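Engineer: following is a predicted model, sequence given first.
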Amino acid sequence: MASYSHNEKSKLPPKIKPLDVSVINKIAAGEIIVAPANALKELLENSIDAGSTSIDIVVKDGGLKLLQITDNGHGINREDLGILCERFTTSKISSFEDLTKIATYGFRGEALASISHIAHLTVTTRSKESDCAWRATYLDGKLVPARGGTTADPRPVAGRIGTQILVEDLFLNVPSRLRAFRSASDEYNRIADVVGRYAIHSEGIAFTCKKHGEAHHSLITTAQASTVDRIRTVYGAAIANELVKINVAEDKRLGLVGASGYVTNANFNAKKSYQPVLFINHRAVTCDPLKRALSQLYSAFLAKGGHSFTYLSLLIAPDKLDVNVHPTKREVRFLNEDDIIQRVCESVQHALGEVDTSRVFKTQSVLMAKPVDSPSPLSNAQKRTYEYNMVRTDAKERKITTMFRNPSSKSTSGVGTMNRVSHSPSDSPVPDDDELRINADIETAVDDQYEIVERARVNIRLHSVKQLREEVRQDLHKGLTDIFANHIFVGIVDENKRLAAIQCDVKLYLVDYAAVSYELFYQIGLSDFGNFGVIQLSPALSIRRLLKLAVADTDQMNNDQEIEICRIADQMITMRAMLLEYFSLDITAEGDIRSIPLLLKGYTPSVAKLPMLLYRLGRNVNWTNEKECFSTLLRELAIFYVPESLPIPAPVPLDVRVSSQRATSEDTDTLQPLDKRRSELKDEIEKCIFPTIRRRLLATKKLLGNVIEVAALPGLYKIFERC
């Protein structure tokens, strides 16, 4: 038998031997669970695979001390808990060929096994068929007794359908990995980023995420929230306001089933870079070639150093996709990668070219699903608008003219004044003597003072009114509402077309104030239903005489005129108790109207429109259905309150203009009726209507076509940079 010296033995090759199973498992766990965010990602994907519609996440010390995820999915069967945390146990595949048609997140059965080797793992689950929930504790892939428990078997507990996984003391037996983490806040931010990405992509699923012990969640999305709303919640309104939808058609030759998503337009130019939110076959992955291609594409649209935001969801034929190339499933490989990336970039470029109309000096409509919004709950940094970035003035400043009183108003006992309104001769045909008398009666019937009466507010509990209010809330456009809530009134642009300019932040908008005030007064009618103020008409006016004037104004003189007038008058007399109780329309049994509702203190509608209001109430209101009756009646009141369109003033010689201005500054009563009304209406729009719009309006989607963005300071900067 040969013998070797010590030096000779050291030159021999080392003997190969199998590793201990515990070492193998810890090595595998270290490859899959790199950080708490990786553990959370694996658990999150399991919850989504379970068909959950609600997922709640609680984190302590950045996930190192505690990581808990609770869902309402289909749960885990009691008999499967014994092998739940063993390696390569899965319900997703049964053969290697199944990997070519995998349609779920998890498939290898390594996540829970890896976590159990580096942390204390507790699973509480209940399926539909189970009468109670079952709780099991795992360590090193095996069932172990709970702390203080006597048996390792799953134990029955109370619980709802779904699964709760509790991970405690992550990396407890890997101290070197534990020391590598910088701070708990950094790890929590990474967890929040993962949750935010899946929240954006997973429509129909509600997500919450918070730190352990805190009452407030740092992220909340509802199951009904749209993709744009989810992006707004996670990344903030600055991004959500400038999103453009992307759609890529199917291409069977490339294996591309389709692609969709949202990218920011050229008006968004962030100083920090955003990692693209990319999903391929609903799996969150990274793709450096696509990232580089998009960055190069945006360089043609953005200023140097600017960055964009991208969310894309690609669907690729499973047989052309390899999902099993990375331990954490962070990367995937697919065929025809360059061609598919080119198709996506072409779609993005086409969408940006259509939206970026400011480069060719065209007006651009409001494109937001909701513009100015609250900052992202995942970020404490709020964007500040500095003074040198403002177009005209600081949004918090008042114009000095708003502090002046209307010179045409008469002082009263400190309560306020109601301006008298004149009827413009150009608004209707030349009146006859009877019409002139009625118009004079209307103008003199309005009391020009306010009186405060002691009347308790009536709490309206009508189901129909609640439904109408809910319809307004359902139609809310939050972005447009925020524009009006934070706007500064710039001025009236066209009194005939009823256009006004407003500023919000660094953007200038052109607003159809007739359409906006119509919606405002309808909403005031709903919110103050049954509690309107009163405009007293003294003396009372005959409804039949007013209706006769309205019929004459509409050129509907015919043989049935008197019958129509009597029908409308009788209808309103019949409904006078309801009209008085809910709408402050006081009508006597003889058919005289003594008051009309006051919707907004400080603003008086053109009472010359009163005949047409009564006529339209008789013709358009559905008196047989409660909800339709209230809705149509409030709509007609809103039309009555909309500021009237004034004719364009004829050019005036300079000497006459100077004398007119001097007369305006000295004595408003010397002006012509139309000029006087123009001056009064301008003050009322600026000092009363638009401040009320700022405070009370819930802008609905139908107003989107009535607000146009005409200028933006960043866009102008970009134009002149290229000149």
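Structural biologist: Yes, it's here.
Engineer: going by C-alpha atoms from here, please, whenever you check contacts or count neighbours.
Structural biologist: Noted.
Engineer: state the distance from the residue nearest to residue 52 when sequence neighbours are not counted to residue 62.
Structural biologist: Among residues not flanking residue 52 along the chain, residue 73 sits closest, at 4.0 Å (C-alpha to C-alpha, 6 or more residues apart in numbering). Applying C-alpha to C-alpha, to the nearest Å, the value for residue 73 to residue 62 is 25 Å.
Engineer: all strands for the stretch 551-700 of the chain, in order.
Structural biologist: 586-587, 592-598 (DSSP state E, counting those that start in this stretch).
Engineer: got these as TSV, with mean neighbour count and distance to residue 494 columns?
Structural biologist: Output for the strands of the stretch 551-700 of the chain, formatted as TSV (neighbours: other C-alpha atoms under 10 Å; distance: least, C-alpha to C-alpha, whole Å):
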stretch	mean neighbour count	distance to residue 494
strand 586-587	25	36
strand 592-598	22	27
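Engineer: export those strands to a markdown table and tack on distance to residue 170?
Structural biologist: Shown next, in a markdown table, are the strands of the stretch 551-700 of the chain (distance: least, C-alpha to C-alpha, whole Å):
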| stretch | distance to residue 170 |
| --- | --- |
| strand 586-587 | 74 |
| strand 592-598 | 66 |
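Engineer: residue 657: how many residues sit nearby?
Structural biologist: With neighbours defined by other C-alpha atoms under 10 Å, the count for residue 657 comes to 12.
Engineer: among the strands of the stretch 551-700 of the chain, which comes closest to residue 85?
Structural biologist: strand 592-598 (70.5 Å; C-alpha to C-alpha).
Engineer: packing partners of the closest one?
Structural biologist: strand 533-542, strand 586-587 (3 or more C-alpha pairs under 8 Å, 6 or more residues apart in numbering; DSSP states H and E).
Engineer: ok, second structure coming up, stack it against the first:
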Amino acid sequence: MADQKSSLRLINKLDNDLVKKICAGEAIHRPLNVVKELIENSLDAGSTMITVTLKDGGLDQIQIQDNGCGINKEDLKIVCDRFTTSKLKSLDDFNSLSTFGFRGEALASIAVAAQVTIISKTADSICAYKAEYVDGHLKNSSAPIVPIAANDGTMIQVDNLFYNMPTRKAALSSENQEYNFVQDLIVRYSLIFSGKCGFIFKKYNENSHVVNTKSSATLFQNIDQIFGKKISSNLLSFDIENEKLEFKIHGYFTKQNISLKQFTFILAINSRLVECETLKKSIKDLYKEFLMTDGHPFVIIWIEINPKNIDVNIHPNKNEVCFLHDDEIISKIIEFIREKLENKLDNDMIKNTSSTNMDISFIRNQTNDKKPIDNENSAGTSKISTLKLKLSDAAKQTNSPSQTIDNYQKSSQTLPVDEKCEDVPVKEIETLPRPASKPKSSNPNRICRIDSTIQRIQSYLQQEVSELGPRRRRRIELTSLDKLMKDLSSTIDLNLVEMLNESIYVGCLDENFLLIQHELDLIMLNMPKLNRELFYQIYLMGFGNFDYFRFKQPLSIRTLLSTYFEVNAPDMDPDVSTATIETMVKTIVCKKEMLDDYFSIRINKDDATIESLPVMIAKYEPNYIYLPEFIHGLATNIDWNHEKECFGTLGQELAKFYSYAPSISNTNDAEFRVWSDLVETQIYPRYKKLLSPTNQLSDGAIYVIANVTELYKVFERC
């Protein structure tokens, strides 16, 4: 027993220097932590300009200079001691804490892990004072603090970080990686404190500044400078306030047509730069429903919470905080961002619409100016080159449009823009199927037969459609869907993306063609061709989450297929036709669960009828004359045996069906005005902000038909 007692270790109090090193290692992991702590000290001092300089990624030297209130001479004696702070006196102060620092450990930890020099001057001091610290103590005990010339504010220099902690130093990343960590941090601070504090970030002995923002610069100016115009000009905003739970939220996030290589998520709670993995993951998951594969958004959020509802003292680096009502706050943020993204169209999306009374006959006469868009991407430029094309080549596509473009007065019942742009099912689909134009045929008997068939289709489909209700949004992760996204992204033409994004609406020529303006070019768009790509991309991004509308009277699949064969194969043997139809009906009916679950196409197995179709764009209905063709495509053109091919071919069939232009009589101005309004408020804004056109659109989809300068010369003579 005596031997056992003698082998027991006695509990000893740790040496004070060892305690300091342990605490320093907990708070300071890398140069990033040093810079963060010193920047927050500068902000607490009321600085409006902070300069950060790194040497060898911060391992050799870190220098932070500000124009804040400075440190008093007497305070320099204890400023690097543990638990010395001017920001906290009692535990009750946490209930109203508005500063970044409060523990009094930052400088103490840095001074233990490195050699520190502080030069500081207060506004009421005739000179600045300099002090040097080693192992947390003043270096020169005989003359520890010396006067020196300097501007108001504080300069802190940190040399030889981790010189006394070789294991910690060896575990760090490369100098470039450490430098990038600090750069990312300063970018975040410069955005969070836009309009309050400017930041300069540079390498030692280099004149160029990696970050250089002014204290007077706005958030958009700083984003423009750091991330570029593409981000700053494509941001949506939201504001949330809840007086009962005592919080306010303000934020900006990129539209769904903007995709970054990395997720940029910046969060400030009571102006403190923090991390919130739950919120970050929720936003990241949300954007997966709207962005192409491998795409990421830019998001910056400020949350203001009553200080008594937040605990900032839960993390050594103060990178995380704990706050009350976090579930409600996060769900509100996600709800507001989702609402904006689902609307897809903010008020600014339609702010540049223009109209004109120009006679279309003038355009048809400009035979020398007809040019198609060249879709070849060129390095270092985003301008769209053009090639000459005779108007007669394109005239074959135009169906001799005779309408003029009118800026007609909208009725008082027209919905406001925000309501028009929502991708939610309308309470009642008012637009009824359009009358079809008569097919051409040299056989008079066939003309009569087809004429009768089309009238029967119209009679069969001419019925009200009612809302069945929205689907609950869900996240669908399928490898096959990711592959389809990647296939699509590899064919996107960035020149056309930019052209559509910067374009201005002019007006519809007819149900097939739309005029827009880009810079000085007047451009004609073949809407059915663009719509086919648009609806396919909407299909991929909204996969499994489409709202649906149903026919009040379900439509017989057999009748639709019979109609298809009467029009397209009138000479087929009736027995063969009947057998073929039954096989097709069986093919479609046996896939009813998948068609309903993923595509909102509801099939009644008992009587083989179709009950609903997906809502691809709010207030937009497909041309039902082509429903028999779509049903036939479901039965014959889908690869049901392979998942990727199945989803791809089915998406193409849906896109083709929804892309057909409505059948509008040349004499029915009212129908044309309804269609024009739908194009202006629903379809064109999606060309502009959602569609990522591919290089396949080079085939007769986009034409430059005139130059605004030349048009001005013509009208000037009138």
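Structural biologist: Good, I have the coordinates. No experiment lies behind these values; they were computed from the predicted model shown.
Engineer: could I get the TM-score for this pair?
Structural biologist: Scored against TM-score structural alignment, normalised by the length of structure 2, the superposed chains reach a TM-score of 0.51; 403 aligned residues with a C-alpha RMSD of 3.8 Å.
Engineer: for the counterpart of the residue nearest to residue 52 of structure 1 in structure 2, which three-state class applies?
Structural biologist: Under the alignment (TM-score structural alignment), residue 73 of structure 1 maps onto residue 68 of structure 2. Three-state call for residue 68 of structure 2 (DSSP: H, G, I helix; E, B strand; the rest coil): coil.
Engineer: and residue 68 of structure 2, how far is that from residue 98 of structure 2?
Structural biologist: The gap separating residue 68 of structure 2 from residue 98 of structure 2 is 17 Å, by C-alpha to C-alpha.
Engineer: between the two, which one's more packed in?
Structural biologist: More crowded of residue 68 of structure 2 and residue 98, by other C-alpha under 10 Å: residue 68, with 24 against 15.
Engineer: still on that earlier bit, quick one: which of the strands of the stretch 551-700 of structure 1 is nearest residue 276 of structure 1?
Structural biologist: The nearest among those, by C-alpha to C-alpha, is strand 592-598 at 53.5 Å.
Engineer: how many other residues sit next to residue 185 of structure 2?
Structural biologist: 16.
Engineer: alignment lookup: it to structure 1.
Structural biologist: In structure 1, the residue matched to residue 185 of structure 2 (TM-score structural alignment) is residue 194.
Engineer: surely its match touches residue 42?
Structural biologist: No: assessed by C-alpha atoms under 8 Å, residue 194 of structure 1 is found out of contact with residue 42, at 10.5 Å.
Engineer: which strand or helix spans residue 596 of structure 2?
Structural biologist: Assigned by DSSP states H and E, residue 596 of structure 2 belongs to helix 592-599.
Engineer: for the helix or strand following that helix, name the packing helices and strands.
Structural biologist: Once the chain leaves helix 592-599 of structure 2, the next helix or strand it forms, by DSSP H and E, is strand 603-604. If contacts are counted by 3+ C-alpha pairs under 8 Å, 6+ apart, strand 603-604 of structure 2 sits against helix 592-599, strand 609-614.
Engineer: now residue 134 of structure 1, what's its secondary structure?
Structural biologist: Residue 134 of structure 1 is classified as strand under three-state DSSP.
Engineer: kindly check the end-to-end length of stretch 3-15 of structure 1 for me.
Structural biologist: Criterion C-alpha to C-alpha; first-to-last residue distance in stretch 3-15 of structure 1 is 17 Å.
Engineer: off-centre distance for that stretch?
Structural biologist: Offset of stretch 3-15 of structure 1 from its chain centre (C-alpha atoms, centre = their mean, to the nearest Å): 74 Å.
Engineer: can you list the buried residues in stretch 390-399 of structure 1?
Structural biologist: By neighbour count on 16 or more other C-alpha atoms under 10 Å, the buried set for stretch 390-399 of structure 1 is 390-391, 393-395.
Engineer: in which helix or strand does the closest residue to residue 635 of structure 1 other than its chain neighbours reside?
Structural biologist: Using C-alpha to C-alpha, 6+ apart and skipping the chain neighbours, the partner closest in space to residue 635 of structure 1 is residue 522 (5.9 Å). Element membership of residue 522 of structure 1, judged by DSSP H and E, is helix 513-527.
Engineer: please apply the same query to residue 182 of structure 2.
Structural biologist: Short version: residue 182 of structure 2 belongs to helix 175-192, going by DSSP H and E.
Engineer: just residue 59 of structure 1 next, same as before
Structural biologist: Residue 59 of structure 1 is located in strand 54-60, with elements delineated by DSSP H and E.
Engineer: where does that strand end up in structure 2?
Structural biologist: Under TM-score structural alignment, strand 54-60 of structure 1 corresponds to residues 49-55 of structure 2.
Engineer: distance from that stretch to the middle of the chain?
Structural biologist: On the basis of C-alpha atoms, centre = their mean, stretch 49-55 of structure 2 sits 32 Å off its chain's mean C-alpha point.
Engineer: ok, residues contacting it?
Structural biologist: With C-alpha atoms under 8 Å, 6 or more residues apart in numbering as the test, stretch 49-55 of structure 2 has contacts from 35, 39, 42, 60-67, 179, 197-204, 214-215.
Engineer: let's go with 6 Å and repeat that
Structural biologist: 61-66, 197-204 (C-alpha atoms under 6 Å, 6 or more residues apart in numbering).
Engineer: what of stretch 574-587 of structure 2?
Structural biologist: Residues outside stretch 574-587 of structure 2 that contact it (C-alpha under 6 Å, 6+ apart): residue 635.
Engineer: now do it: which range of structure 1 does it align onto?
Structural biologist: Using TM-score structural alignment, stretch 574-587 of structure 2 pairs with nothing in structure 1.
Engineer: buried set for that stretch?
Structural biologist: Under the neighbour-count criterion of 16+ other C-alpha under 10 Å, stretch 574-587 of structure 2 has 577-578, 581, 584-585 buried.
Engineer: same check on stretch 235-255 of structure 1?
Structural biologist: So, applying 16+ other C-alpha under 10 Å, buried residues of stretch 235-255 of structure 1: 235-248, 254-255.
Engineer: how far does it sit from the chain's center?
Structural biologist: 18 Å.
Engineer: and it, how far apart are its ends?
Structural biologist: End-to-end distance for stretch 235-255 of structure 1, by C-alpha to C-alpha: 32 Å.
Engineer: what of stretch 209-221 of structure 1?
Structural biologist: Using C-alpha to C-alpha, the end-to-end distance of stretch 209-221 of structure 1 comes to 10 Å.
Engineer: so it matches what in structure 2?
Structural biologist: So stretch 209-221 of structure 1 sits over residues 201-213 in structure 2, by TM-score structural alignment.
Engineer: trace residue 227 of structure 2 over to structure 1, please.
Structural biologist: Aligned counterpart of residue 227 of structure 2 in structure 1: residue 235 (TM-score structural alignment).
Engineer: how much space between that match and residue 712 of structure 1?
Structural biologist: 22 Å.
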